[in-house]
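S.K.: Structure, please.
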Amino acid sequence: MRRLIQGGTIVNEGRNFIGSLIIENDCIIEIIEGNKTPRDTFDEIINATGCFVLPGVIDDHVHFREPGLTEKADIESESRAAAYGGVTSYFEMPNTSPQTTTLEALHDKWERAKQSSYVNYSFFFGATNTNHTLFSQLDTHSIPGIKLFMGASTGNMLVDRREALEQTFRTAASLNIPVMTHCEDSGIINENMKKAKECFGDDPDITHHWEIRSEEACWRSSLLAVELSRKYKTRLHIAHISTEKELSLANQPEDEGRITLEAVLAHIAFSNDDYHTKKSLIKCNPSVKTTNDQRAIRQALTDGRITVIGTDHAPHLFEQKQGGCAKAASGMPMIQFSLVTMLELVNDGVLTIEQLVELMAHAPARLFHIDKRGFLRKGYKADITIVAPNQEWTVDKESIQSKCKWSPMMGHTFQWRVLHTFCNGHHLLNDGEFDGTVHGERISFRNEN
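M.R.: Take a look at the predicted model:
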């Protein structure tokens, strides 16, 4: 199967230019600059004039809820939402049921994804207080790294014993795989919640969420993670940075590039001002913080302190999102809207489209040493997204692909639209038409070829 994508603005590796891509089967075989039309025979020609041709988005942080929580979401539904959002690869988190903390659970997820994931997939292996001896049995070419919950969140995977934390960082360093941390100090959070309940009742209003899951709780935990990373020279990727203070942990000379920070859509798109209108729909852990924190995170997207943008896509049933700080579930479905949300920030001058591609495709591929994905290069897998500006559409229940059928973006009108998504050369999304006859592939890491 030979396909031609012609006439679009190709955005790749810090440049943008009018050009064409030739795809043969699952790979890019030619990139042609300029308006010249290749003289060849193609099975399909996509006219991308007026559109932007990007590498497929790599989302390093999702919760697809399978197995065990499939009333909320599953791999089939959420990978379809990913494709509609221009996301061609994802790394899923271990707080499912059962948790991905055994080899058997990991293998089960691979088999499930092989059967039902429309885009490319991999799964973090979860750390516990006792399972570090399993790390050496992992195929490090098949996982992005170890996920470590240093704060209690959805799924109750808290690792809170100092000895277990030391073992996790030590063992991951010996295997040269990153530790991705959820950093919040549960002791500080519990004390804040106790005080809030004394003042406001058993379910404090959601407007207090950022005070309970506070800046100090994030800072103390992130500081401990950095301390352990420096002690063992472990590659550390701190997930969902939510405070300006934590940004100071990036790019310290003594870390030699081993410590990286992720920002997610919740903390880029929202601030504590939005609790008044969005209520618990934007409740997440770590909490959405102040407008100053939001502004600082947006600035850090452009100056190198933030390395990667993920979504922390985390569906719940709509009824589970009702209530306040104690009762409403934490997490929101965002994977379908991540790329178009960031493109709005391009329109607003917050970052350039080249910086967007770096943060959402190139950097995750580089950071996790992904084989032959994340760039538009000859010989690389044809994971490609084509987006069109000035294509106004409004999010409603019918347009949401996630199984839970809600999003905090409901009612929002976007100016960009994802028109086409190619995964391994397969034309998965074609201007609103979805072809789910072909599934994605298991992502490969850290190979020498």
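
S.K.: C-alpha from now on. contacts and neighbour counts both.
M.R.: Will do.

S.K.: what number of residues lie near residue 68?
M.R.: Residue neighbour count, defined by other CA atoms under 10 Å, stands at 14 for residue 68.

S.K.: mind checking the SS state of it?
M.R.: On the three-state scheme (DSSP: H, G, I helix; E, B strand; the rest coil), residue 68 is labelled coil.

S.K.: That one touches residue 99, doesn't it?
M.R.: No: Residue 68 is beyond contact range of residue 99, at 9.1 Å (criterion: CA atoms under 8 Å).

S.K.: how close does the residue nearest to residue 265 when sequence neighbours are not counted sit to residue 230?
M.R.: Distances taken as CA to CA, 6 or more residues apart in numbering place residue 311 nearest to residue 265, at 5.2 Å, with adjacent residues excluded. Distance, residue 311 to residue 230, using CA to CA, to the nearest Å: 27 Å.

S.K.: Mind telling me what element the closest residue to residue 327 other than its chain neighbours is part of?
M.R.: Nearest non-adjacent residue to residue 327, counting by CA to CA, 6+ apart: residue 203, 6.3 Å away. When elements are assigned from DSSP states H and E, residue 203 belongs to no helix and no strand.

S.K.: Quick one: residues contacting residue 203.
M.R.: 197, 323, 324, 325, 326, 327 (CA atoms under 8 Å, 6 or more residues apart in numbering).

S.K.: at 7 Å instead, please
M.R.: By CA atoms under 7 Å, 6 or more residues apart in numbering, the residues touching residue 203 are 197, 324, 325, 326, 327.

S.K.: same deal with residue 425?
M.R.: With CA under 7 Å, 6+ apart, residue 425 has these contacts: 23, 25, 26, 27, 382, 383.

S.K.: Now the two most distant members of those.
M.R.: Among these, the pair separated by the greatest distance (CA to CA) is 25 and 383, at 11.6 Å.

S.K.: So between these two, which is more surrounded?
M.R.: Shown here are residue 25 and residue 383; by other CA under 10 Å, residue 383 has more neighbours (31 against 15).

S.K.: What segments of the stretch 101-250 of the chain are strands?
M.R.: 120-123, 125-126, 146-149, 179-182, 236-238 (DSSP state E, counting those that start in this stretch).

S.K.: can you list those in CSV and add distance to residue 86 and mean neighbour count?
M.R.: Formatted as CSV, the strands of the stretch 101-250 of the chain follow (distance: least, CA to CA, whole Å; neighbours: other CA atoms under 10 Å):
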stretch, distance to residue 86, mean neighbour count
strand 120-123, 12, 26
strand 125-126, 25, 26
strand 146-149, 25, 26
strand 179-182, 24, 25
strand 236-238, 24, 26
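
S.K.: To compare against the first, here's the next sequence to fold:
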Amino acid sequence: MATTLIKNAKIVSEGKIFEGDVLIEGEIISQIAKNISAPHDANSIDAEGHYLIPGAIDDQVHFREPGLTHKATIFTESRAAVAGGITSFIEQPNTVPNAVTQELLEEKYVIASQTSHANYSFMMGGTNDNLEEVLKTNPKNVAGIKLFLGSSTGNMLVDNPKIIESIFSSTELLIAVHCEDETTIKNNLANYKERYGDAIPVTAHHLIRSAEACYLSSSKAIELAKKTGARLHVFHLSTAKEMELFTNKIPLEQKRITAEVCIHHLWFTDADYETKGNFIKWNPAVKTEEDRTALWEALLDDRIDVIATDHAPHTFEEKSKSYLEAPSGGPLVQHAVVAMFEFYHQGKISIEKIVEKMCHNPARIFNIDKRGFIKEGYFADLVLVNPSNPQQVTKESVLYKCGWSPFEGTTFKSQVSHTFVNGELVYEKGKVNDTILAGKRLLFNR
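M.R.: Next up, the predicted model:
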């Protein structure tokens, strides 16, 4: 079992930054102190000038395995994740086949146990006809239930109101939802097809998958959660209007309804469709400057609880098709942490708040066992970030299997220098250690 001593770091945890040392023994953080003498067998890292943060926990990714491995695999995308400082991920069920039975769900865990660089969990998928399977889900070792209340990649739309209410009423597990109103989207699309035929421009994406479509769906889900008492987590919020639905007036631990925002909705606006095109085509859509401003306000005043990526790669060829043919989604895990640090450099958010939203809160919301914090006795999922080491994103530096990033051409001021997963140094100064697959199945205190 390896012993590692991290010296002179700016340790970020639970709203504070303090300089000190962290001793890792095996998988565990064994000591945190101002000055720790190195054991004779310890590897020592001088982290002066670096921030030491808990490994980020991404509560929403699509790693495409099984069935869509021409786009990505658990191996390739978890590799990119640890290079970006994400040490744990929760993956979604719209793979092929969809993870909508306990057997299919466990098959994904088997793949990850053999190939993942990062810690992992997989959501159980709900459909219009699998309530019995959903209710078999083990709360101790599965993150939660995922419902697509708007269609996206894969055929998992749940549109039967009675079924949705049955799921909400029947499980104590966290229910995570994709909220877009299907009828509104279909009507909007029909109007644009009448106007443009098959040549609809991508600049119309946020008008087709509109703010109204998002609000109608999310407001219904929240109303139903309040009616049934369900534990609801709303993924990838994208509109100003939806911010009216959430509160910051109670502590996170007492919230029954929690909220997530994704990096792309904090970074891009509809103005970027002109230059980025389908490469920033997501569902829900990137929307207006007004929407982005409202998302930032809600993030900073704690109506929004989590920052995630919705990492969802497609090949360059697929994204290069016409608007109607190009799939929605894009890769983000490799640059999520440094993108948020860029906002720190701009004075928009503190490092303490970044850590709260990307590390602490996902662990709290999902009740993840001994992760998300820098604490003695916790698993040593740790990331060193150099805030003053600029890096430009190039096609050559991208680690995703799809081979592209919406951030290509962007220069970030910060860089992840080291990533530890369960005490193993899996990434160091630009290189992933492929001889170590340190990821473990996430467990939950429920």
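
S.K.: Looking at residue 311 and residue 230 of the first structure, which one has more neighbours?
M.R.: A direct count of neighbours by other CA under 10 Å for residue 311 of the first structure and residue 230 places residue 311 higher, at 26 against 18.

S.K.: Can you verify residue 289 of the first structure is assigned to a strand?
M.R.: No: applying three-state DSSP, one finds residue 289 of the first structure to be coil, outside a strand.

S.K.: And it, what's its match in the second structure?
M.R.: Using TM-score structural alignment as the criterion, residue 289 of the first structure maps onto residue 287 of the second structure.

S.K.: Neighbours of that match, how many?
M.R.: 24.

S.K.: ok, now which ones touch it?
M.R.: By CA under 7 Å, 6+ apart, the contact set of residue 287 of the second structure is 206, 238, 269, 270.

S.K.: repeat for residue 38 of the second structure
M.R.: Counting by CA under 7 Å, 6+ apart, residue 38 of the second structure has contacts residue 5.

S.K.: Could you rerun that using 6 Å?
M.R.: With contacts defined as CA atoms under 6 Å, 6 or more residues apart in numbering, residue 38 of the second structure has no neighbours.

S.K.: next one: residue 414 of the second structure
M.R.: Contacts of residue 414 of the second structure (CA under 6 Å, 6+ apart): 338, 386, 387, 388, 389, 390.

S.K.: What's the match for it in the first structure?
M.R.: Using TM-score structural alignment, residue 414 of the second structure pairs with residue 416 in the first structure.

S.K.: where does residue 18 of the second structure land in three-state SS?
M.R.: With three-state DSSP as the criterion, residue 18 of the second structure reads strand.

S.K.: nope, residue 280 of the first structure is what I meant
M.R.: helix.

S.K.: re earlier: any idea how far residue 345 of the second structure is from the counterpart of the residue nearest to residue 265 of the first structure in the second structure?
M.R.: For residue 311 of the first structure, the aligned residue in the second structure is residue 309 (criterion: TM-score structural alignment). Distance, residue 309 of the second structure to residue 345 of the second structure, by CA to CA: 20 Å.

S.K.: do the same with residue 286 of the second structure
M.R.: As for residue 286 of the second structure, its distance to residue 345 of the second structure is 23 Å (criterion: CA to CA).

S.K.: go on, residue 326 of the second structure?
M.R.: 34 Å.

S.K.: before we move on, what about residue 110 of the second structure?
M.R.: For residue 110 of the second structure, the distance to residue 345 of the second structure - CA to CA - is 40 Å.

S.K.: Please say which of these two ends up with more neighbours.
M.R.: Counted by other CA under 10 Å, residue 110 of the second structure and residue 345 do not tie: residue 345 has more neighbours, with 17 against 11.

S.K.: Quick check: chain neighbours aside, which residue is closest to that one?
M.R.: residue 413 (7.9 Å).

S.K.: so where do the helices sit in the stretch 151-300 of the first structure?
M.R.: 162-175, 186-200, 209-212, 215-232, 265-269, 275-278, 291-303 (DSSP state H, counting those that start in this stretch).

S.K.: which one of these lies closest to residue 45 of the first structure?
M.R.: Between residue 45 of the first structure and those, the shortest gap by CA to CA is with helix 265-269, which sits at 33.6 Å.

S.K.: ok, average deviation of that closest one from the second structure?
M.R.: Superposed on the second structure, helix 265-269 of the first structure shows a mean distance to its aligned partners of 0.9 Å (mean CA distance after the TM-score superposition for the first structure).

S.K.: and that helix, which stretch of the second structure?
M.R.: Against the second structure, helix 265-269 of the first structure falls on residues 263-267 (TM-score structural alignment).

S.K.: buried sites along that stretch?
M.R.: 263, 264, 265, 266 (16 or more other CA atoms under 10 Å).

S.K.: Return the distance of the second one relative to residue 97 of the second structure.
M.R.: So the one you mean is residue 264 of the second structure. From residue 264 of the second structure across to residue 97 of the second structure, the span is 27 Å (CA to CA).

S.K.: what does the first one give?
M.R.: As defined by CA to CA, residue 263 of the second structure lies at a distance of 28 Å from residue 97 of the second structure.

S.K.: Next: residue 175 of the second structure.
M.R.: 21 Å.

S.K.: if we look at stretch 186-195 of the first structure, which residues are touching it?
M.R.: By CA under 6 Å, 6+ apart, stretch 186-195 of the first structure touches 151, 212, 213, 217.

S.K.: go on, stretch 114-128 of the first structure?
M.R.: So stretch 114-128 of the first structure is in contact with 75-76, 79, 88-94, 100-101, 143, 145-148, 159, 439-443, going by CA under 6 Å, 6+ apart.

S.K.: returning to that earlier point: report the buried members of the contacts of residue 203 of the first structure.
M.R.: The buried subset of the contacts of residue 203 of the first structure - by 16+ other CA under 10 Å - is 324, 325, 326, 327.

S.K.: Look at the counterpart of the last one in the second structure and give its secondary structure.
M.R.: It stands for residue 327 of the first structure. Superposed on the second structure with TM-score structural alignment, residue 327 of the first structure falls opposite residue 325. Three-state call for residue 325 of the second structure (three-state DSSP): coil.
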